[in-house]
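Visitor: I'd like to go over a predicted model; first the sequence, then the structure.
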Amino acid sequence: MNLTIREASLGDAKIIIDFQIKMAWETEKLNLDRAVVEKGVISVFNDPNKGTYFVAEGEGKIVASLLITFEWSDWRNSTVWWIQSVFVIEESRGKGVFKKMYQFLSDKVKRIPSLAGLRLYVDKTNTSAQGVYSKLGMNGDHYQLYEWLK
């Protein structure tokens, strides 16, 4: 599949919103409130400090999206990019779409001195995604995620 990876624009918001709603249902059986997701996605476009969306286009349409958020690392005196909200449409899965997106992002991180690396979190039961991330050279050896959400 011939893919183009690019930073998303506000015109891509509708498809990103759709992707987020589908992802929540597929991964956690959560029915998200569309109005809340819409405000959340638009908020990223309106405030670049919140993050940056990237999309993959292939065969004349957007086939995947992800969100990058930022973590300041005082240990490294640089920023770590967090990969979040990854969604690849069903018919494009298993075709290297995420791999190409990951390579695009890791190449950017390598070129920009103020960036330290990439991180992501994955549901413990999502062994398929864990396999993909491992094949790309990522590992889950160092940290375990704990959270409290309202």
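Guide: Cool, got the structure.

Visitor: hey, let's count contacts and neighbours off CA atoms from now on
Guide: OK.

Visitor: for this structure, which residue is closest to the average position?
Guide: L66 (2.9 Å; CA atoms, centre = their mean).

Visitor: elements contacting the helix or strand that contains that one?
Guide: Following DSSP states H and E, the helix or strand that holds L66 is strand 61-73. The helices and strands touching strand 61-73, judged by 3 or more CA pairs under 8 Å, 6 or more residues apart in numbering; DSSP states H and E, are helix 13-28, strand 52-58, strand 78-88.

Visitor: Which of these has the highest mean neighbour count?
Guide: Mean neighbour counts were compared across these using mean count of other CA atoms under 10 Å; the top stretch is strand 52-58, at a mean of 21.

Visitor: Just confirm N31 is within a helix.
Guide: No: N31: not assigned to a helix; according to DSSP: H, G, I helix; E, B strand; the rest coil it is coil.

Visitor: dump the residue contacts of it.
Guide: Shown in contact with N31 (CA atoms under 8 Å, 6 or more residues apart in numbering): 21, 24-25.

Visitor: Comparison target below:
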Amino acid sequence: MNIKIRPGLLFDIQTIADFQVKMAFETENGLKLDPPTVDKGVTAVMDDPSKGKYWLAEIDGQVVGCLLTVPEWSDWRNGTVLWIHSVYVHPDFRKHGVYKALYSHLKTMVEESPDLRGLRLYVDKTNVKAQDVYKKLGMTDEHYHLYEWMKG
């Protein structure tokens, strides 16, 4: 399969939003997101590139996966770390290297940029399949535990 990676564009908003609703339901124990809110959230990223950037994987012109990168300034590294968020690969295309292609694209961007320092992501503790994929690509979980507080 020839997997093409490209930035998300305005005409991709609905596809990305649909993927995010499906991803949340699948990976967050049946969490049902409000589609209009997700549409607005995806649109906000497209309208303000400082919020992040979507990356899409296509096979034969069909979008089969996506993720969002969110920049975080690191004073320790004097550069930007990209956080990987909202990873989704259509079920029909899993185990075909879609996420690997997305990740490889990002890793190459970081390696070639003097301003980018690395990649990070978080994963639900129960999502063992995703953890296995990340480990196979050379990512580690040895440095940090993520703690959060979210307003109701």
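Guide: Alright, I've got the coordinates. All values derive from a computational prediction rather than experimental measurement.

Visitor: returning to that earlier point: can you say which of the helices and strands packed on strand 61-73 of the first structure is nearest to M138 of the first structure?
Guide: strand 78-88 (12.0 Å; CA to CA).

Visitor: And the contacts of that closest one?
Guide: Residues from elsewhere that reach strand 78-88 of the first structure (CA under 8 Å, 6+ apart): 19-20, 23, 63-73, 97-98, 114-121.

Visitor: Buried ones among the residues you listed?
Guide: Neighbour counting with 16 or more other CA atoms under 10 Å marks 19-20, 23, 63-70, 97-98, 115-116, 118-120 as buried within the contacts of strand 78-88 of the first structure.

Visitor: got the helices and strands packed on strand 61-73 of the first structure as CSV, with distance to K135 of the first structure columns?
Guide: Output for these, formatted as CSV (distance: least, CA to CA, whole Å):
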stretch, distance to K135 of the first structure
helix 13-28, 21
strand 52-58, 20
strand 78-88, 16
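
Visitor: Can you find the partner of R34 of the first structure in the second structure?
Guide: Under the alignment (TM-score structural alignment), R34 of the first structure pairs with P35 of the second structure.

Visitor: er, A129 of the first structure I mean
Guide: Under TM-score structural alignment, A129 of the first structure pairs with A130 in the second structure.

Visitor: Also L118 of the first structure?
Guide: For L118 of the first structure, the residue aligned by TM-score structural alignment is L119.

Visitor: Quick check: the helix or strand where its match lies compared with the first structure, mean distance?
Guide: In the assignment (DSSP H and E), L119 of the second structure maps to strand 116-121. When the first structure is superposed, strand 116-121 of the second structure averages 0.3 Å from its matched positions, counting by mean CA distance after the TM-score superposition for the first structure.
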